[in-house]
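Undergrad: The amino acid sequence is not available; the structure is as follows:
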């Protein structure tokens, strides 16, 4: 015989059970108003047995009116208790949320985790002066060193999870990769991602920061980058650009990062071509060194006069620029198409774009829109009926011109991991830098508080 399914029997609470057995319906459960117990199955037999076994003798003398008055009194008491528990729960969640907010600010300010206790002491003193009746609420906010140290990785993980969700919508992305050492001589590899979704909105965030305790060869760097890309679930066929600092381990065509990524893309049967750039800021610096004129760089006027007086130097500088920026020159037509598609030469454009480009240039509506917005915003208004143009725009928008974000991250790293804070773990350092360097994402603190509440309720069961 099949086991009966209680959920399918449509058993509902009967109003008469309130006065007859002193039970109430609380969130779909029959709860005794006298002792607070609930019955496992909502049916009259179970409720009657509970009442007759535990409470009948004490309340059998009450008439109907007295029983109704007693039920109303017990229901008001139950509502009051529930309100008290809800308020306590709300205050507890507010205290947890406040601790996350302060932990994020401590991380962004590059201060030690122990600063949370200093912040709390200041909060208490301000509270005593402004709103002393709220003192207990401030005392409930935990900002000990251990609490702040626990909150920071949760905040960083939340940011990473948001980035993973955004990454699922990328139709093109590029990477900027650079490497530097911290105060303990540990090599830190930073990887930034610039992705474009189907709406042609750009997301630029820290993809990963990895401590490299061994060697830093092209193979080592590639393995870390590959692991980071795979961990986020990014498809290799969407990768269109790679910007590095130009050292051999990065830009080597065979054993360097660039060569190994191109080899990886071939293994994945990717038909698109990877565009590799040497950071434009590094290029400019190297061009300046080629002039060998450091003794006059301090004064701009003398520099200009020196160049004008020495035509030979202009030749050297021109040759250096031509060689250094050959990668950008090769992409000139792509950049021109993005900056002003209405003046682009159709015949010099790739064949798969020509028909759509002609249609775009003939549209007065799109031309008016282009004149009303900036060039970087216009691609979002290209209609979906021009998929090749939108794809081309997405690929160009996703490219990094420099590793500036990596350099900026290393500056933050040196501020955080000083000679007085060398015991900072890699996990906490990476979490701090992710929180400090986010561009468009912000930690979803409400989600973190909700998760902690569910974890706490799960552990109580």
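TA: That came through fine. In this text the structure is predicted, and so the values were computed from the model without any measurement.
Undergrad: hey, let's count contacts and neighbours off CA atoms from now on
TA: OK.
Undergrad: Check which residues of stretch 370-390 are buried.
TA: 370, 378, 379, 382, 388, 389, 390 (16 or more other C-alpha atoms under 10 Å).
Undergrad: Then stretch 439-449?
TA: So stretch 439-449, judged by 16+ other C-alpha under 10 Å, has buried residues 441, 443, 445, 448, 449.
Undergrad: so how far is residue 53 from the residue lying farthest from the centre of the chain?
TA: For the chain, the residue at maximal distance from the C-alpha centroid (C-alpha atoms, centre = their mean) is residue 61, at 65.3 Å. Plainly put, residue 61 is 16 Å away from residue 53 if you go by C-alpha to C-alpha, to the nearest Å.
Undergrad: quick one on the thing from earlier: turn the buried residues of stretch 439-449 into CSV, columns for secondary structure and distance to residue 321.
TA: Shown next, in CSV, are the buried residues of stretch 439-449 (DSSP: H, G, I helix; E, B strand; the rest coil; distance: C-alpha to C-alpha, whole Å):
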residue, secondary structure, distance to residue 321
441, coil, 37
443, coil, 42
445, helix, 48
448, helix, 50
449, helix, 54
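Undergrad: Adding distance to residue 366, write those residues out as JSON lines.
TA: What follows is the buried residues of stretch 439-449, written out as JSON lines (distance: C-alpha to C-alpha, whole Å):
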{"residue": "441", "distance to residue 366": "31"}
{"residue": "443", "distance to residue 366": "37"}
{"residue": "445", "distance to residue 366": "41"}
{"residue": "448", "distance to residue 366": "43"}
{"residue": "449", "distance to residue 366": "46"}
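Undergrad: Which single one of those residues is nearest to residue 25?
TA: residue 449 (29.4 Å; C-alpha to C-alpha).
Undergrad: Secondary structure element holding the nearest residue to that closest one once chain neighbours are set aside?
TA: Take residue 449 and drop its neighbours on the chain: the residue closest to it by C-alpha to C-alpha, 6 or more residues apart in numbering is residue 97, 6.2 Å away. Per DSSP states H and E, residue 97 falls inside helix 64-108.
Undergrad: now the helices: where do they sit in the stretch 301-450 of the chain?
TA: 311-324, 326-330, 332-339, 351-361, 364-372, 387-397, 404-416, 426-437, 445-460 (DSSP state H, counting those that start in this stretch).
Undergrad: quick one on the thing from earlier: confirm for me that the residue nearest to residue 449 is in contact with residue 446.
TA: Yes: when contacts are counted by C-alpha atoms under 8 Å, residue 97 is listed as touching residue 446 (7.1 Å).
Undergrad: Show me the two of the buried residues of stretch 439-449 that sit farthest apart.
TA: 441 and 449 (17.8 Å).
Undergrad: Check it against this one:
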């Protein structure tokens, strides 16, 4: 066969601009004088055209002179001006589209409806009328604002595009991460539609983590374990989620999630598609349940009856608020209590105790309200003070466990610290030290008694012991993680049993025991790493494990990554449901599941969409 003839490539030479008045514009060689083009960027072609068509320019503007240089620059400016007639409208449309995407993202972050884009535009125009009044180009600025596309339908499409871009970044991160954990929770929206919320925590090779909303799935019928499992597996199949990277699943304590045989977690462990995973009941849920062992119904019943009598009727509430204002009370109203809200009991009792003198005075002078003799009973008042103190401590722990980027190590540390605090509180109460009981101390001072006269201290110690026992019982699931977390935070502590640590690591993360023993021994005798660990500050154990080479310590690095990826609670799901209640409110109850998912993803995501890429993929037109 004959050899294929090689095609020769020609390139434009910048010297031709002054020599022959030709420029390279949009991959074409264009004459600056007559705008003609040549077929190939060859010196012979441009030279022939210049000498035959524009020979007079050689005489009027001699080569290598300033006049020729100025003429070339003048002609180039004229060419750019002619081209800008077509490019400026395109650039203005693209800028308006990018602005539309940016404003839409701000609206989504603040969980605003689609139609609010028109309100933003109207407010922007009103502000521009006075804000840019002294600007010479005010008309252009106002016109640019008017061209931004912010209609309801446009904002809806922008939400969809932004959500797809954020989801694309999430999928890319899941594909490159080393491992991840999931947290599940189910709740109902405004129209009683069950929604399954799934968050993912990804751990990367550099030991960094990222928490993001994986998906929110609608459950059309039943919400049994098998229904949740089927819906999630359908999502896994559609998205091709890499389940082999899954480390753990955290859920609430509902039977549909934690049932031994037909619960969602049990079905996941039975499935061959799932690796050997850990499963945990949300730490915050369990901590809230521990506080329910306090059996002080008599105190709560009286307090609830009093508060409900004051707040149930509009007239009584108005009169009571006026009474508080008249007596310059620190607060102007009472709080309500509900068992569903974890923090309400402590705040409810603290407010009730603080306003008790005003409450008693108001009830005595009110003809339509019943006065309860318990409000003058010294022992009942002491019980109320104790309950306010202990629930206040539980509230502080609950708040400490909440928040984003809370890893399981810090949460277990908070739980163990609180258990030690309970021991200390019991000891102090027995010796008459009321440092942790400010309400009891204030009540004793009001009754002119000392701490030694606290007759019911043994009963209060029993309540504290009951809470402590409940903590010990409920947090047994995390007993296997605690020694591993202790080792990972301080791998060079004296007296480490290498075999025991290796067995525990193997039991939790399913790694080879002998390989772990070798790596632990190697690490124990690594002088450089030991010196680096000693010089590092407290809380930098993640930075330490990041420095370990993957080739030398693969199993220990895997343990550190898995531990970093573990969720300790379903806080993110609970927070997402709060966002959902705002997004799908009674004013937007007909929002579709797809739009709800898009709005929720944008409201909770930490990713920044690629506005320029989204605008380039859209048909950029100014607002009509």
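TA: Structure's in. What do you need? Treat the numbers as computed from the prediction; the structure is a model and nothing was measured.
Undergrad: Per the alignment, residue 388 of structure 1 pairs with which residue of structure 2?
TA: Matched to structure 2 by TM-score structural alignment, residue 388 of structure 1 sits across from residue 555.
Undergrad: Nearest spatial neighbour of its match, chain-adjacent residues omitted?
TA: residue 516 (6.3 Å).
Undergrad: The one you found touches residue 556, doesn't it?
TA: Yes: counting by C-alpha under 8 Å, residue 516 of structure 2 touches residue 556, with 7.0 Å between them.
Undergrad: for residue 346 of structure 2, what are its contacts?
TA: 388, 389, 391, 392, 394, 395 (C-alpha atoms under 8 Å, 6 or more residues apart in numbering).
Undergrad: in which helix or strand would I find it?
TA: Going by DSSP H and E, residue 346 of structure 2 is part of helix 344-354.
Undergrad: Next: residue 279 of structure 2.
TA: With DSSP H and E as the test, residue 279 of structure 2 turns up in strand 278-281.
Undergrad: which residues are contacting that strand?
TA: By C-alpha under 8 Å, 6+ apart, strand 278-281 of structure 2 touches 247-253, 258, 265, 477-478, 508, 568-569.
Undergrad: For residue 303 of structure 2, give its distance to residue 260 of structure 2.
TA: 40 Å.
Undergrad: let me redo that: residue 603 of structure 2
TA: 35 Å.
Undergrad: More neighbours: those two, which one.
TA: residue 603 (23 against 12; other C-alpha atoms under 10 Å).
Undergrad: And the strands in the stretch 201-350 of structure 2?
TA: Taking DSSP state E, counting those that start in this stretch as the criterion, the stretch 201-350 of structure 2 contains strands spanning 209-219, 246-251, 278-281.
Undergrad: In structure 1, point out the residues matching the longest one.
TA: I take that to be strand 209-219 of structure 2. Against structure 1, strand 209-219 of structure 2 falls on residues 202-212 (TM-score structural alignment).
Undergrad: thinking again about what came up before, who are the packing partners of the helix holding residue 97 of structure 1?
TA: Applying 3 or more C-alpha pairs under 8 Å, 6 or more residues apart in numbering; DSSP states H and E, we find helix 64-108 of structure 1 packed against helix 16-21, helix 115-130, helix 135-139, helix 145-167, helix 426-437, helix 445-460.
Undergrad: next helix or strand past the fourth one?
TA: By that I understand helix 145-167 of structure 1. According to DSSP H and E, the helix or strand after helix 145-167 of structure 1 is strand 170-181.
Undergrad: distance between that following strand and the chain's centre?
TA: Centroid separation for strand 170-181 of structure 1 versus its chain: 15 Å, with C-alpha atoms, centre = their mean, to the nearest Å.
Undergrad: Please verify my assumption that residue 101 of structure 2 contacts residue 612.
TA: No: using C-alpha under 8 Å, residue 101 of structure 2 is not in contact with residue 612; the gap is 9.1 Å.
Undergrad: show me what contacts the closest residue to residue 199 of structure 1 other than its chain neighbours?
TA: Spatial nearest neighbour of residue 199 of structure 1, excluding adjacent residues (C-alpha to C-alpha, 6+ apart): residue 380 at 6.3 Å. Residue 380 of structure 1 makes contacts with 199, 200, 201, 390, as judged by C-alpha under 8 Å, 6+ apart.
Undergrad: right, and the last one touches residue 378 too?
TA: Right, residue 390 of structure 1. No: Residue 390 of structure 1 lies out of contact with residue 378 (C-alpha under 8 Å); the separation is 10.5 Å.
Undergrad: count of neighbours near the counterpart of residue 274 of structure 1 in structure 2?
TA: Counting by TM-score structural alignment, residue 274 of structure 1 corresponds to residue 277 in structure 2. Residues near residue 277 of structure 2, counting by other C-alpha under 10 Å, number 18.
Undergrad: What of residue 224 of structure 1?
TA: Applying other C-alpha under 10 Å, we find 19 other residues in the vicinity of residue 224 of structure 1.
Undergrad: In structure 2, what residue corresponds to residue 181 of structure 1?
TA: Checking TM-score structural alignment: residue 181 of structure 1 goes with residue 188.
Undergrad: so what's that match up against?
TA: Residue 188 of structure 2 touches 194, 195, counting by C-alpha under 8 Å, 6+ apart.
Undergrad: That one and residue 617 of structure 2: what is the separation?
TA: For residue 188 of structure 2, the distance to residue 617 of structure 2 - C-alpha to C-alpha - is 36 Å.
Undergrad: where does residue 188 of structure 1 fall, helix, sheet strand or coil?
TA: strand (DSSP: H, G, I helix; E, B strand; the rest coil).
Undergrad: so who does the residue nearest the centre of structure 2 touch?
TA: Centroid-nearest residue in structure 2: residue 604, 5.1 Å away (criterion: C-alpha atoms, centre = their mean). Counting by C-alpha under 8 Å, 6+ apart, residue 604 of structure 2 touches 109, 212, 213, 576.
Undergrad: Kindly report the same for residue 93 of structure 1.
TA: 449, 453.
Undergrad: Count the residues that sit near residue 309 of structure 1.
TA: Quick note: residue 309 of structure 1 (other C-alpha under 10 Å) scores 11 neighbours.
Undergrad: Would you check how far apart the residue mapped onto it from structure 2 and residue 484 of structure 2 are?
TA: Aligning on TM-score structural alignment places residue 309 of structure 1 opposite residue 459 in structure 2. According to C-alpha to C-alpha, residue 459 of structure 2 stands 37 Å off from residue 484 of structure 2.
Undergrad: Thanks a lot, catch you later.
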